[in-house]
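Asker: how does the following fold in three dimensions:
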Amino acid sequence: MNRNPKKKKSLLLKLSLILLILISGTLCYGFYQYKKGTQLGQQNVNKKTIKFNSTKIPNKTNILLLGEDARKKGDSSRTDSIMILQYNKKHEAKLVSIMRDSYVSIPGYGKHKINAAYSFGGAELLRQTIQQNFGIEIEYYAIIDFKGFEEMIDEIAPKGVTINVEKPMESHIGVSLQSGVQQLNGKELLGYARFRHDAKGDFDRVVRQQKVLEAIKSQVLTIKGIASLPKTLGVIQPYIQTNMSTMDLLKISSDYIVKGKDKDVETLRIPVNKAFTPKRYEKAGEVLELDLEKNKEALEWFLN
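Answerer: Model prediction:
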């Protein structure tokens, strides 16, 4: 059989050129979408540089996720949610929610609720507090305010995110929700995640916050959601404070959302059951007094 080396070489060259054009086109489109999203998100946002002494751990990435409750001008911001997202080289994700009423030692300030650490010294002091009390090293942080959360949801899910609302909710969340399966827009989904005025208070709210993150992941896994991921990152970036670069964000989003699409997110709540005591102190109010050893052991087993 006759083979023409020149024709074969020419075919390989053409295929390589087509592949290069496709890759370049995809990258250019992603960059265009990202820039378009950035332009959509540039509205009255003042970003600041945050000190964060991050620590890299082998084969895993720990990210401190904070939902910021920004008060009126002049008031201290508080963390409405404190989570640690970990993913590994196998694209497996684990999510730890630390209840904000956990009573812990804050370096330089004594014992307080853990969310006070953010008010006292921002993300860096909260990182130190988590490391000192639980022995967990954290590499990245990402702080998103309420406005950024709403913008993100409305961008990735214009028709809303599907959530089964367990009961009517309206107290102190800025929206009125009815029970049942429904599509929630950004403001409604935020209200659902923040609701805490029921029998179990913050305990049920932590469950809802984890449920919301899983629902967002499912939404992004649609073909349209994956295609709009660069634009979504562009939209929320003005509202997010982070030490992750744009490439970090894209890689982590791809690993966590796309490559790990067939894997469930494992979740843990701190404090774990039978490792805390509800107490009340005059200055701190209602708190959760932790059995630190039991919680550290549970957290280390879960993450490592």
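Asker: rest of the way, CA atoms for contacts and neighbours
Answerer: Noted.
Asker: and the residue nearest the centre of the chain, what does it touch?
Answerer: What sits nearest the mean C-alpha location of the chain, by C-alpha atoms, centre = their mean, is Leu65, with 4.7 Å. Leu65 makes contacts with Ser81, Ile82, Met83, Ile84, Leu85, Tyr141, Ala142, Ile143, as judged by C-alpha atoms under 8 Å, 6 or more residues apart in numbering.
Asker: same deal with Leu64?
Answerer: Contacts were defined as C-alpha under 8 Å, 6+ apart; by that measure Leu64 touches Ile82, Met83, Ile84, Leu85, Arg127, Ile138, Glu139, Tyr140, Tyr141, Ala142.
Asker: hang on, the earlier thing: now the contacts of Leu65 as JSON lines including distance to Val212?
Answerer: What follows is the contacts of Leu65, written out as JSON lines (distance: C-alpha to C-alpha, whole Å):
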{"residue": "Ser81", "distance to Val212": "12"}
{"residue": "Ile82", "distance to Val212": "14"}
{"residue": "Met83", "distance to Val212": "13"}
{"residue": "Ile84", "distance to Val212": "15"}
{"residue": "Leu85", "distance to Val212": "14"}
{"residue": "Tyr141", "distance to Val212": "19"}
{"residue": "Ala142", "distance to Val212": "17"}
{"residue": "Ile143", "distance to Val212": "17"}
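Asker: before we go on, could you also do this sequence so I can check it against the first one:
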Amino acid sequence: MTYEVDHRKPRPKRRGRRIVLTLVSVVAVIVVGALVAGMWYLNSLSSAYEDNAQTFEESFPEEEGRPVKAEDDESINILLLGSDENGGSGESEDLPRVPQGGRSDTMMLMHVPSDRDSVQIMSIPRDLWVEVPGQGQHKINAALSLGGLPLTIDTIESLFDARIDHVAAVDMLGFTGLVDSLGGVTVNSSYDQPFTTAEDFTFQPGEQEMTSEEALSFVRHRQSFPDGDLQRVRNQQAFIQAVIDQTVTPSNLSNPGRVRDLVETFSPHVIVDDTLDSGAVASLGWNLRGAVNNVDFFTVPTGESSYSDDGQWIFYQDEQAMADISEALADSTLDEYAASR
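Answerer: Coordinates of the predicted model:
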């Protein structure tokens, strides 16, 4: 099939704007699961999105040839994207950006198992060398610029032989807004040495308090790390986990006004596919209310690193890991795979 990129800014659709909890991007479904436990103020939260949330004009590839789930498979896969359009890779970018035609610089697959007892968030390294359908071999983050969201979804579905049910994107500034609302966030840095970013913030190993400016610098930085983007992915995961932990607290969830404030802070930075309507999100959130404390983060294992024939730095695939992940997604046992990492 042929993919053409539409570089026009996506137009808001009223159908998509009434998404009661578009926190459904990384922090999203997890936080939503707890928030909608208070279903009695659901309509109030919905109105908070009326003028903010947007939907993609075009999301999914043509149906022919896409993976088909087994009849008893009730798992849900949500692709989470950020783009480096309007900013290059490295210190200057606000990650993840809402993709509109650039390269997808941040890419995560959120898997909700059939039993709804947990959530797995799998980061996909942007430098992973893959077959982009109809385009040959490229870094996986090139699919967005080569064919927009449909080709990006086609590429990931082909890679893991797993169907993508929804797609969402969130600007990292949405998370930093939450950090301001929370009065700071405590993030656990997994890097075993201190490092200093271009903004002149120094981070130590282990837990530390961060302002929104410090947190944004923390998730952008990669120059200090021998494995570059892989450690940055780990930092992003640590930050997201911290925001989840400090947003979904009894004091926040028991205060409708507080929840509404958090929702209004986050929603302008989210864009989703038009199948992720308020009913779908509310239903999923309610079913996930017990999974808030059972979120697993991991990164797709890679093979050797090298240069491509055209001089790009790339990671080759770990073929066994790809096969294991594909099987776990098909069996809805990705939680077991994540626990083994």
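Asker: just to revisit the earlier point, secondary structure element for the equivalent of the residue nearest to the centre of structure 1 over in structure 2?
Answerer: Structural alignment places Leu65 of structure 1 opposite Leu80 in structure 2 (criterion: TM-score structural alignment). Secondary structure here is read from DSSP states H and E; on that basis Leu80 of structure 2 sits in strand 76-83.
Asker: Provide the aligned range in structure 1 for the helix or strand that that strand is followed by.
Answerer: Sequence-wise, the next helix or strand downstream of strand 76-83 of structure 2 (DSSP H and E) is strand 104-112. Counting by TM-score structural alignment, strand 104-112 of structure 2 falls onto residues 79-87 of structure 1.
Asker: and the matching stretch, how far from structure 2 on average?
Answerer: With both structures laid over each other, stretch 79-87 of structure 1 and its partner residues in structure 2 are 1.2 Å apart on average (mean C-alpha distance after the TM-score superposition for structure 1).
Asker: which parts of that stretch are buried?
Answerer: By neighbour count with 16 or more other C-alpha atoms under 10 Å, stretch 79-87 of structure 1 contains the buried residues Thr79, Asp80, Ser81, Ile82, Met83, Ile84, Leu85, Gln86, Tyr87.
Asker: and stretch 179-191 of structure 2, by the same measure?
Answerer: Taking 16+ other C-alpha under 10 Å as the neighbour-count basis, stretch 179-191 of structure 2 is seen to contain the buried residues Val179, Ser181, Leu182, Gly184, Val185, Thr186, Val187, Asn188, Ser189, Tyr191.
Asker: tell me the one of these nearest Leu262 of structure 2?
Answerer: Distance to Leu262 of structure 2, by C-alpha to C-alpha, is smallest for Ser181 among the buried residues of stretch 179-191 of structure 2, at 7.1 Å.
Asker: identify the residues contacting that closest one.
Answerer: For Ser181 of structure 2, the contact set (C-alpha under 8 Å, 6+ apart) comprises Leu262.
Asker: now it: which helix or strand?
Answerer: For Ser181 of structure 2, the element it lies in under DSSP H and E is helix 172-182.
Asker: helix or strand next in line after that helix, which one?
Answerer: Beyond helix 172-182 of structure 2 toward the C-terminal end (DSSP H and E), the next one is strand 185-189.
Asker: where exactly do the strands run in the stretch 151-300 of structure 2?
Answerer: Read by DSSP state E, counting those that start in this stretch, the stretch 151-300 of structure 2 holds these strands, from start to end of the chain: 166-170, 185-189, 195-196, 202-203, 206-210, 270-272, 295-299.
Asker: mind checking which of those is nearest Thr55 of structure 2?
Answerer: Closest to Thr55 of structure 2 of the strands of the stretch 151-300 of structure 2 is strand 270-272 (C-alpha to C-alpha; 4.8 Å).
Asker: I figured Glu207 of structure 2 was touching Tyr191, is that so?
Answerer: No - no contact is recorded between Glu207 of structure 2 and Tyr191 when judged using C-alpha atoms under 8 Å, the distance being 10.9 Å.
Asker: which elements pack onto the helix or strand hosting Leu42 of structure 2?
Answerer: Secondary structure assignment for Leu42 of structure 2, by DSSP H and E: helix 42-48. Applying 3 or more C-alpha pairs under 8 Å, 6 or more residues apart in numbering; DSSP states H and E, one finds that helix 42-48 of structure 2 makes contact with helix 256-266.
Asker: quick one: distance of the helix it packs on to the chain centre.
Answerer: 20 Å (C-alpha atoms, centre = their mean, to the nearest Å).
Asker: what's the burial count for the alignment partner in structure 1 of Phe175 of structure 2?
Answerer: Using TM-score structural alignment, the equivalent of Phe175 of structure 2 in structure 1 is Phe149. Counted by other C-alpha atoms under 10 Å, the residues lying close to Phe149 of structure 1 total 20.
Asker: quick one, what contacts Phe149 of structure 1?
Answerer: Contact criterion C-alpha under 8 Å, 6+ apart gives Gly186, Leu190, Ile236 as the residues in contact with Phe149 of structure 1.
Asker: coming back round to it: how about the strands of the stretch 151-300 of structure 2 in TSV, adding distance to Leu45 of structure 2?
Answerer: Shown next, in TSV, are the strands of the stretch 151-300 of structure 2 (distance: least, C-alpha to C-alpha, whole Å):
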stretch	distance to Leu45 of structure 2
strand 166-170	18
strand 185-189	24
strand 195-196	40
strand 202-203	36
strand 206-210	28
strand 270-272	15
strand 295-299	24
